[in-house]
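Participant: I'd like to go over a predicted model; first the sequence, then the structure.
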Amino acid sequence: MKYVIKHYPKYILLFAILSLVLAVITVSDALVLQFIINNVKDSSKIPYYVIVISVMVFILLEGFAYYFQQFNSEYLAKKAVNLYRGIVFRRITAQRISIFDNHTPSKYVSLMTAQMDNLDENYFAAIFWAFYLIIQFIVACVIALAVNPTMAIIAIILSIPNLLLPLIFRKVLENTKIKTIKQTDLYIAKISDYLFGFADWKINGGSKLIDTQEKIENTRVLQFQKSELKAQNLSTAFNHAFSNVLYLGTWLIGAFFILNKQMTMASVVAFSQLVINISFPIYSCADMFSQIVGGKKLFEKIETEIPVNSNELQNNLQLDTFKKISFRDVTFKNDQKKILDSLNLDILANQKYVIKGPSGSGKTTFLKILTKQILNYKGLITFNELDITNIADQTLYSKIGYLPQHGHIFETTLANNLSLYQNKTNKDLIEVLKFVELNKWANEDSLSKQISSESISGGEAKRIELARLLLQNKEILILDEFSSGLDKDTLRKVEDRIFSLPHQTVLYVTHVYSNELINKADQIIQF
């Protein structure tokens, strides 16, 4: 809520005013009932048609107040989720790559969609509704004290058990909610894993096994949901019982006062309506409490999993024109297996390097260490004699362009895929498409073409990713297995152009190479 209060103070103030107005009008139902009964008993006081018109005006006022308060409340909850979703997304994208990779994309998607919807309903909306109910409770108590202080105090005393219920059930509600959230997250992760491997198990006869695994995970989710519902409904049952004690107890006390001629029937009816306006907020808040507790736990879970980025270096260090990157005794282990062992090498400006070696020899690991995707290595890496651990990630990335082994094509236009939504002229986009041998798309009409990874071939995707990289005009270009999916003739033409770039350092990783490619390189790095 701190984010909402900070960003939307005017909306919060408007919500509070509308809530107070609606609470006063709603609680005034009791006075309207008393007004009707008193005047029906003595019709000489006010004509019946005046009573009808007065009640109709009251109903209209209550309707208008209800509409504006509810709309403002629900819209404020939507704005709160919208605000928090943006905050979380910016935190996700601000993470270091090494931190980002701790979770799968499906985890982040679940967080940004299903879990945000959960927060909307079970946290923000519930808090605003509970706030209104508290105002209604206070207004009802004030009016009740004005009508009959003795009965008001008795009613408030009878409501104490309902007020204590949330505190009694808090721990069990929290625990069951946390377990349900964790199991749901696990189910989403499992299903995402199964669907990513759809073709593998579909073709290779694993359908029954996958179905069985899904049923197991789904049943576990249901079991935790059942436990959560048990806790919620046990709390609700006690809440309902104590609310009946309050309501019926008020009638019994009212009957006593009528018998002793200390109250009229109209006063008892009015007071019983006031008690409803006292008990309803308590009853609803007790139920709402379980939602808010669960929502708060989800909010805290998100805050813990996606904290404010404090690991990224925040300095104004600027890098000069690239001269040299040095690796000194760099070692990296993965699952007790040495991937890199005391690596020593220098990468010099404007040089072209072919990095070769069999699959699993450490080529991609080397690139990930260089681009700070892997941080838990031993040894020293310097950029222009500066330890890269002291260089902010974005500062380093301003010098390095990286085409990963498995890149990504966004579901948008060709132009947006090339420019990454930056301002680039059509002339620049067309020129770079020609550079990467995508001449069929090197025209203005094709730039607005919608593409996705499914609508283009693997070789086309690789060349679009290369074109995207070249448009950034970085000093260092890193290409990891660029040759995958390209025919020999196209690959040869593009490689000629890459290795002829006059002012850029190229690290070209491949496990498929020819003597022609070797001859183009200034140096071969063997893994």
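Facilitator: Good, I have the coordinates.

Participant: contacts and neighbour counts: CA atoms only from here.
Facilitator: Fine.

Participant: so how far is residue 461 from residue 168?
Facilitator: 59 Å (Cα to Cα, to the nearest Å).

Participant: Neighbour count for the two, which is higher?
Facilitator: The residue with more neighbours, out of residue 168 and residue 461, is residue 461; 22 against 11, by other Cα atoms under 10 Å.

Participant: contacting residues for the more buried one?
Facilitator: 408-409, 453 (Cα atoms under 8 Å, 6 or more residues apart in numbering).

Participant: all strands of the stretch 151-300 of the chain, in order?
Facilitator: Assigned by DSSP state E, counting those that start in this stretch, the stretch 151-300 of the chain shows no strands.

Participant: where do the helices sit along it?
Facilitator: For the stretch 151-300 of the chain, the helices defined by DSSP state H, counting those that start in this stretch cover 160-196, 198-203, 207-259, 265-305.

Participant: Included below, for side-by-side comparison, is a second structure:
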Amino acid sequence: MVSSFLSTLHNSLLSRIFGQASAIELIKKKAEIFDNLTYKEYVKNTPGSYFSLFFNEAFTKGEMFFAFLFHIISIIFPIISILATIFYINPLIGAFVLGFILLWTVFPAFFRKFFSKKIQEQLNSLENFNEEFNKKLAKFEAFLFFNKIHLLKKILKPTARNASFGQKSYRFWDEFNNNINLSIRKLFLILTDLSIILLGIYYKNSAQTIVVLVTINSANQLFINDFNTLIVLMINYLSLKSQFRKSKLNEKSAKKILNFQSFNEKIDLISIENLNFNYQDKLVLKDVNLKIIKGKKYLLQGENGAGKSTFLKILMGIERDYTGKITFNSRDLKSISDENIITNISYLDNNPCLIEGDLDQNISFYSKYEARKIEDLINLINLAKLKGKILINYCEKSDLSVGQKQLINFASHLIETKPILILDEAFSNLDKTNSQNLLAWLLKQNITLFFIFHNLDQNLISKFDFQLNFSKNQILVS
């Protein structure tokens, strides 16, 4: 019984601790893929895909990989000793022993309900970590556009840590379930041996016969169990080793080396000549000629899918596979790096990004600004009632409405005072009064504004310097 308990503890806990520690180190190393990930490369996959990549490829398989290795080493010695013993005996086990084998195979089923409930609880917990990780990873765009991408790993770390403990708990109960069943089988094996001894004494068999029967029964069953375990572990170990070699986590994610030149100027003029762009063999923009003048306000109008967001992504350097020529001042856009573009352009869409912390921390977004500047923006968005409150915790839980989140996100971009501001449905969840007041304020600022918003009042439309109408792959200026 002591041996069975130690075996259960070893198989379900010690090997998993070894595996978990190694897997966590693997995740830390592989998280570096975000450092060199461009926006265009990032959006090829969903946040859920990245969660799966890390916690299936790196953690789950990584933990199993290292645990298998540890487990294989731990069972080699009992296999050798059992194998040495069995060479000295001849198999002869009666119907009574067979009956006990069937009994100890069926008996563990009574424990399944309890362990199944425990395992399901751990699986539900892991689902919550999945959702939390996805929400945090969805902030990639904001961290990229704020030029704070190196901090993304910091907010992912608590979730990864909690998920690792969740995985450990799940694995413990899963393995404990399997190993307690094995221990029960070993208990029945002892009872079988005891029965053989008693029957042997009752029928006056020789001591040598009884010893042979007990040895055969014990050695045969233990050897079969451990030998089968070894074969399964070896197959899984080799399979996981092969999977790791082919895993996406081993792919090099370094950015393409482009002929970028230093660009530290403020953008006064954007010139677009004969711009053409295709997306998946579908023509989106054709022969576009346009000049974007510093300080002017541009309203982008057109049906969904007409190319408004695509046009803005081209200006931001996200989409570079266009033909024609675009220059910032006199510099070709294709020669300007993403980082230099981001220093000039703020981009907001309808998916606001909040970070763990209070209102001031969310507006400053990991940077330092004067308290007065933050206070002015809080008054502008009319959210002074939230000052000092934690807006979102590390589990991504928040009581804020989407509209409030959009206001805070708006303020966090304004504080950077970049010369060009892009609002792509960024006011979609604001009430009419708030959206009109903020837009009226923006129209008075000395910035270049690109604004996408449906159902805008005519009196506000008339206040824009230019309307860019997207229709039939063209941009018509009015």
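Facilitator: On my side now, so go ahead. Every value quoted in this text rests on a predicted model; they were computed, and no experiment measured them.

Participant: Got a TM-score for the pair?
Facilitator: The TM-score (TM-score structural alignment, normalised by the length of structure 2) is 0.58; 348 aligned residues with a Cα RMSD of 4.6 Å.

Participant: those helices in the stretch 251-400 of structure 2, which residues are they?
Facilitator: Using DSSP H, counting those that start in this stretch, helices in the stretch 251-400 of structure 2 cover 308-315, 338-342, 359-364, 371-381.

Participant: tell me what the first one is packed against?
Facilitator: In terms of contacts (3 or more Cα pairs under 8 Å, 6 or more residues apart in numbering; DSSP states H and E), helix 308-315 of structure 2 is packed against strand 297-302.

Participant: The strand it packs on versus helix 308-315: what angle between them?
Facilitator: Here strand 297-302 of structure 2 points in a direction 130 degrees away from that of helix 308-315 (axes from the mean of the first three to the mean of the last three Cα atoms, to 10 degrees).

Participant: what residues does strand 297-302 of structure 2 touch?
Facilitator: Contact partners of strand 297-302 of structure 2, identified using Cα under 8 Å, 6+ apart, comprise 308, 443, 447-454, 461, 464-471.

Participant: from those, which ones fall inside strands?
Facilitator: Applying DSSP state E to those, the entries found in strands are 448-452, 466-471.

Participant: Closest one of these to residue 64 of structure 2?
Facilitator: Lowest distance from residue 64 of structure 2 to these (Cα to Cα) belongs to residue 452, with 49.2 Å.

Participant: Report the aligned residue range of structure 2 for stretch 242-261 of structure 1.
Facilitator: The alignment of stretch 242-261 of structure 1 onto structure 2 (TM-score structural alignment) covers no residues at all.

Participant: following the helix or strand hosting residue 39 of structure 1, which helix or strand shows up next?
Facilitator: Using DSSP states H and E, residue 39 of structure 1 maps to helix 29-41. Going down the chain from helix 29-41 of structure 1, the next helix or strand is helix 48-94, by DSSP H and E.

Participant: Show me what that next one packs onto, helices and strands only.
Facilitator: helix 2-7, helix 9-27, helix 29-41, helix 105-112, helix 114-119, helix 125-147.

Participant: Try it again at 10 Å.
Facilitator: helix 2-7, helix 9-27, helix 29-41, helix 97-100, helix 105-112, helix 114-119, helix 125-147, helix 265-305 (3 or more Cα pairs under 10 Å, 6 or more residues apart in numbering; DSSP states H and E).

Participant: All the helices of the stretch 51-200 of structure 2, in order from the start?
Facilitator: For the stretch 51-200 of structure 2, applying DSSP H, counting those that start in this stretch gives helices covering 61-86, 95-106, 112-137, 140-145, 152-202.

Participant: related to what we said a few turns ago, now structure 2: which of the contacts of residue 461 of structure 1 match?
Facilitator: Of the contacts of residue 461 of structure 1, the ones still in contact in structure 2 (both residues aligned by TM-score structural alignment, their matches' Cα atoms under 8 Å) are 408-409.

Participant: Same list, the contacts of residue 461 of structure 1, but as a markdown table with distance to residue 69 of structure 1 please.
Facilitator: Converted to a markdown table, the contacts of residue 461 of structure 1 look like this (distance: Cα to Cα, whole Å):
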| residue | distance to residue 69 of structure 1 |
| --- | --- |
| 408 | 46 |
| 409 | 45 |
| 453 | 47 |
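
Participant: Of the contacts of residue 461 of structure 1, just say which sits nearest to residue 478 of structure 1.
Facilitator: So of the contacts of residue 461 of structure 1, ranked by how close each gets to residue 478 of structure 1 (Cα to Cα), first place is residue 408, at 15.6 Å.

Participant: Pick out the one among the contacts of residue 461 of structure 1 with the largest number of neighbours.
Facilitator: residue 409 (18 neighbours).

Participant: Isn't it up against residue 403?
Facilitator: No. Using Cα atoms under 10 Å, residue 409 of structure 1 makes no contact with residue 403, being 11.9 Å away.

Participant: Now do the shared contacts for those two.
Facilitator: Residues touching both residue 409 of structure 1 and residue 403 (Cα atoms under 10 Å, 6 or more residues apart in numbering) are 462, 465.

Participant: Thanks again, I'm all set now.
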